[in-house]
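Student: need a structure here:
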Amino acid sequence: MSVRRWARDLTMGVRFAVTGGREGWTRATLTAVGVGLGVALLLLTTALPNALSVRHEREAARVDITFGTQGLEKAADTLVIARLDSDFRDRPIRGRALEPEGPRAPLPPGVDTFPAPGEMLVSPALKRLLESDSGTLLRERLPDRITGTIGESGLIGSAELAYYRGLDGLSDQLEDGRDMNGRIGRIDRFGDSQPGEQSPDPVLLLLILVVFVVLLLPVAVFIATAVRFGGERRDRRLAALRLVGADGGMTRRIAAGEALAGAVLGLVFGTGFFLLGRRLAGNAVVFDVSVFPSYLNPSPLLALLVAVAVPAAAVLVTLFALRGVVIEPLGVVRAARPARRRLWWRLLLPLGGLALLVPMTGMGRDNGEFNQYLVTIGVMSLLIGVTALLPWVVEAVVARLGTGGVSWQLAVRRLQLSSGTAARMVNGIAVAVAGAIALQMLFSGVDGQYTRSTGQEVSLAQMEVGVPRHVPLDPAAERLAGTEGVTAAYALSEGWMGDRARDPESGTTLTVGDCVSLRMVATLPSCEDGDTFYVRGADYDVDVDVEELAVPGRTMYLDPAYEGDEEERQTVPFTLPRGMKAADPRRGLLAGIDRGGFLVTRKAMPAAAAPALDGSVYLRLDESVADVHDRVRNTAASLDPMTYPMTWSATERSDRFSALRTGLFVGAACVLTLIGASLLVSQLEQLRERRKLLSSLVAFGTRRRTLGLSVLWQTAIPIALGLVLATGVGLTLGAVLLKMTRTPVRVDWSSVLAMTGIGGAVVLVVTLLSLPPLLRLMRPEGLRTE
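Tutor: Presented below is the predicted three-dimensional model:
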């Protein structure tokens, strides 16, 4: 067959689509909207790699304190910087204090001039928060005058809370060795010149592959469904073409041309939707992730692929849909009872997918990376198998449905005549639910591999405040204890002591506090101010026998120096007193470890030792007090900007795993939005095609309530069947993926029910939104024609 004939017939189909009057334009517009929604999400997906890359580049460009900058001397091009990161109502705040040491000190990205002491530069989002009523509590913590905003090049997202403030005395703290555990440093540039590379984790790579397949496949299914809008009316037009002399092949090519026109128009709509969404993205925050619109630039190659693949898919899907339809001059054979669908070939896709995935069972993370192509094709085959099996399932079930009320009979008869159309509407939601169940099982199964216990006993304390060495610990503890919502405060100072002032052969920790605080970290026989204890058998001292070190009269040295130290240390001698008492460790209390070494009460500790100790205050909170964590942070900031409040948690999760999980939630939110919008468009198209039928039934006396219930049943039955099938396929895929990661198979039924419930809720919302148009269509006047 010549290319010229194909082009001629496709062109004729395009002309029918765009010159068919209001009916043709309505049909083309519905197709374009459905396709456009899918195209917009595909364009968003093609823009994600660039968005992630830009965020990573911006984050890397503003890296400050690194190993490569240690040991720098003060110069005209150096800057002393301190990390003041914090939180406000569970939102992270990136804070930095700056003290330039010369005229050529490096400026942070997005900053034109250094803030003076008492001034600060803030991100636009933080400025809006501080100026709002909800930011009143935060304004107490950041009292500096706002003199400007940080530019886009210095932020990773439009909603990021960040600030730079000017602060004096940072260089003095650095010279004194008070670097607050690496939170103060001297730099001559921003950005890490030697970024560390993390080795790839096969399980995380598997998760990434599955996430992308699960999120994108429903989009492709919806696009394939959208290009088949108006199928029944199209068939009647094709029959008319046969009546005037067109052969069967020509009518199919003309139908493909109509679908091509809708798909091309859908590309235009999709581009518009994407540009609108891109602009709105600057104001959106999804699961604490935000971007600037400039981040969302699709890859030209991937965008070209979408522009070519969508029209090509529209033509192929239309030709495939008409492969078994006999179009005759006087009608379409599809109007008669269709032949029963065959099951055997529909099982080939899911079984083939399993055949590709099963050989990788048991690989885990220790036997190399998973084959990305086999994983992608295998998961796609299993999920696409849902779309192949669902029409057969719907047909087989509705054929056996018995009698019932009038609304039930109307719905069942409609499904028996056009079960394929009903199944197509449900395909996208079924694929999405099946993928979501599998991913939920996989994430839940491997969660324990990326989550570890911190050892922090959150029943005893909920926050810890690190106090700088130049701030007296006891007055700081009193201030913190007086904060609203704080019920108890335990102040402890800790340092390292060795048996020699330089290069000690053995050493251990020294903990100083009052008796109440010391009892929280060790089991003491008795305690009075002035007592000293040594702890036996602590895990922390696995390589040291503290009992051998606890010799009265022995001199130990606080903060000993080691070979290679670049700064001189003022070690403090401490003579072990007589009458030391033995104590036993308390497992996992306060600091998350069983403290060993020596425990000393305040009176027994020489005053000269204070500068060599790091102080912390552990706080027990009344969680019922509003904003109690932020009240503690405000008190800590009033003591000194360098105090470091930390909120305790029983567990902590890998950052890479958490980022992937957040990405899944963001993508799932976008896909669910697309599902709802596309289902609504599809439902409206179905109602439009049945306008005259509904009007006829109303004219014959059928109650509107009965017709409304029939439409509800027509939606509910396929959805129920689709969710049951999706649950089975999702559980199967989830079990296979868990076996691949060498993880015990466990089904979280609450999550499975939640996934299916979300799918059902989306359909329910779509059905409710379609009721007003349905009521307008159920009028006898709809029978009038011109």
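
Student: Going by C-alpha atoms from here, please, whenever you check contacts or count neighbours.
Tutor: Fine.

Student: Correct me if wrong: Arg55 contacts Ile156.
Tutor: Yes. Contact criterion Cα atoms under 8 Å: Arg55 and Ile156 qualify, at 5.2 Å.

Student: out of these two, which sits in the busier spot?
Tutor: Each of Arg55 and Ile156 has its neighbours counted (other Cα atoms under 10 Å); Ile156 has more, 24 against 19.

Student: got a list of what the more buried one touches?
Tutor: By Cα atoms under 8 Å, 6 or more residues apart in numbering, Ile156 lies in contact with Arg55, His56, Arg58, Glu59, Val291, Phe292.

Student: One more, so I can put them side by side:
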Amino acid sequence: MSRLQVWTRDLGMGARFAFGGGREGWIRTLLTGVGVGLGVALLLISTAIPGALAARYERGDARSTMHSDTADAPGPDTLLIARIGQTYHHKDIEGHMVRAEGPDAPLPPGLKRIPGPGEMALSPALDALLKTSDGALLRERLDGPVSEIIGVPGLVGPGELLFYLGSDTLAKNGPDDYRVERVTGFGYDADREGLDPVLMLMVVLTFVALLMPVAVFIATAVRFGGERRDRRLAALRLVGADSRMVRRIAAGEALAGSLVGLVLGTGFFAVGRSLVASVSLQQRSVFPGDLDPAPWLAVLVALAVPAAAVAVTLFALRGVVIEPLGVVRTARPSRRRIWWRLLLPLIGLGLLVPLGGRGNDHGRFNQWQVSGGVVLLLVGITVLLPWLLERCVGKMSGGPVSWQLAVRRLQVNSGGAARLVNGIAVAVAGAIALQMLFAGVEGDYTEETGEDPARAAVAVMVNRRTDADMDGLARRIAAVPDVTRAVPLTSAQAARQVPATQETITLTIGTCDALGEVATLDSCAEGDAFVLTGAPAPSPQDPQGLFGGAAKPGDELFVGNVRGYASDMGETPEPQKWTVPAAARTVPSRPDPRGQLRTGLLVTPSAAPKEIGDFPDAQIFVQVDESRPDALDRARTAVFKADPFVTAMTLRHTKEAAGYSSIRTGLFFGAVAVLVLIGGSLLVSQLEQLRERRRLLSSLVAFGTRRSTLSLSVLWQTAVPIVLGLVLAAGVGVGLGAVLMGMAAQPVRIDWASVLGMTAAGAGVVVVVTLLSLPPLLRLMRPDGLRTE
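Tutor: So this is what the prediction gives:
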């Protein structure tokens, strides 16, 4: 027979043993298939994520009006659209007001018709929210009749909160009215900027760190039932099979189990994909149809998993001598050597250390070099842990009976115990390293806004072209239950001559209480005026310093339209002459709740000019009772009802760069999936090991051993490897994190909260799995476990 025929025959015989070897055979194959299937499902999901993200971006670009074709005047094919986004219960709601100016006005993607005046088109998630008790306050804000539900082409994800509000009063008042766009079509051909080198490094590391535990679990799953398999192979030697033949038969069993795993994994993936629409993390979700792995990646998984199963099986048999009368592995094994186990992490460090200190200033990191280094470091855990466990348990002796039983079991087969926790150790090490890197670079992608949420939760920005009455709006907001304060401030521009060709002077008008938000006042009464001291550096709102002029008491100024802008009617309003009160006092400026340090003049209403024209800016700073979470949403509802174009901006201490935030969200998605895989695979592994020791456990119970003693011994057998594995994982994770921070040109700083948190998460998964395995353990201790066929 040719070599190919020999391999085919022996692999086929192994497959027959896997499926036709009686109850023990198919149970072992099923457990292997479940373990491999969980890993395959996560691999398929991982390969589908890039396509899902691309589909989200494509639908978002398809409905965008950025750089869309526009028109200067109404026409049969023009549509007016304005953004009126909202916030509810700390969730962002994308909103647009629309008005068709002709019969051929373009339809937003996902709509069959443009909503009529007062009608709303809602996304499915927003429609569901409005129908629940949790959306009661939002129904007061969005209370129009629903014209239709937005279809999939108009949504980036199933959990997106989006609405279109029809209007018959929406108008574009001149070319400088940037609130409203007049478009003739939708769609934006985005030329997205690539991630900077450090963010790209984080993406690569996230994929490597999350997929490595999957590979480890698959390698562990194909070794289920190893001891029983070796005894069966010894029987085959007795009837004439040589050593090479039995290894090929063992490979055939592993291949059969991996093929079952591929089938089950495909089923798990299909089930998970059908449920993904109901999952929304940090307002990001994907449609099931978007999770479609690239064909070549799916083929790669289908080929790599069986090949890895065969390779792992042959590697596991390298130190096992299978003879006709038994398996020599039952003798005392030789001590594991350390030298070659240290080579893998050392080579990994050798790949990563030369990349240190590059950061964002020296081009992109070599992705293959980074991936190879990280993989070798994490694989180093899987080869170091058996050696560490053997050295630690080899010197243990004495103690309670349960402890002695556990220690003796670990001394006999420390490799099996190490395999049980390898996946968790790799996952924890990778998570610790990533958390350290995220914490180290957070300062580069998170900036202080200068805002003070303690002084105002929301800043209501009243646009200069709005029809809202600012004082009336402030009173309306202040009347909302649990709103403790609503402070309005109006700002106008003044100049010594018109049209103003140089810097202008900011005139801020408000009550004494309001002016106290922008200046330090020793005393104030109605009719007072103040001159602010301290000219701040140019701000993001005034990068050229055009509004930083100063004035003195008695100066004659022009207030209002000092730059000669045209009004909504095409006219150019004349500014008003006004004299700075002679009694104006000089006071120091103070940052307002938005962090702006103002200059110019402060005046109370009675001392202000009678007319300030059509071009004022206004803000209302709103404080709420923090113990009443609905107060903020009621205030936003009052603002929306007064004028949808008025912006209620939530004040925050910091803000994150979009790319950094997205990567961290992706890490959260992946970490949740890996934790589920860890728990499921560990439970399967635990049950498989208990099943193999059923007869031993039943024998000990029959001879009078207490069940509590055996239960404790099983717990100790799990606890000792877990503790050692987590200690090793923490050490490797901290070392890898330090190297990665050096690569990102960040000072090495150990984030002990992340280290302890990730270690505790790994230990928590083990505790849950151990508790779930106790009921099967008690059943396996019954006397009928001695029965054989």
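
Student: aligned partner of Asp201 of structure 1 in structure 2?
Tutor: The equivalent of Asp201 of structure 1 in structure 2 is Asp196 (alignment by TM-score structural alignment).

Student: Now do the contacts for that match.
Tutor: Residues near Asp196 of structure 2 by Cα under 8 Å, 6+ apart: Asn360, Arg364.

Student: What of Thr511 of structure 1?
Tutor: By Cα under 8 Å, 6+ apart, the neighbours of Thr511 of structure 1 are Leu492, Ser493, Glu494, Gly495, Gly597, Phe598, Leu599, Val600.

Student: Distance check, the match of Asp201 of structure 1 against Ala566 of structure 2.
Tutor: Plainly put, Asp196 of structure 2 is 43 Å away from Ala566 of structure 2 if you go by Cα to Cα, to the nearest Å.

Student: Likewise for Glu148 of structure 2?
Tutor: For Glu148 of structure 2, the distance to Ala566 of structure 2 equals 40 Å [Cα to Cα].

Student: Repeat that for Glu94 of structure 2.
Tutor: Shown here: Glu94 of structure 2 relative to Ala566 of structure 2, a distance of 32 Å by Cα to Cα.

Student: swap in Val310 of structure 2?
Tutor: From Val310 of structure 2 over to Ala566 of structure 2 (counting by Cα to Cα), the distance is 78 Å.

Student: Compare these two and say which is more crowded by neighbours.
Tutor: Per other Cα under 10 Å, whichever of Val310 of structure 2 and Ala566 has more neighbours is Val310, with 23 against 15.

Student: Give the equivalent position in structure 1 for the more buried one.
Tutor: By TM-score structural alignment, Val310 of structure 2 lines up with Val315.

Student: tell me the SS of the residue nearest in space to the middle of structure 2?
Tutor: Central residue of structure 2 (Cα atoms, centre = their mean): Thr665, 1.1 Å from the mean position. Secondary structure state of Thr665 of structure 2, per DSSP: H, G, I helix; E, B strand; the rest coil, is helix.

Student: show me the contacts for the alignment partner in structure 1 of it.
Tutor: Aligned counterpart of Thr665 of structure 2 in structure 1: Thr662 (TM-score structural alignment). By Cα under 8 Å, 6+ apart, Thr662 of structure 1 lies in contact with Phe287.
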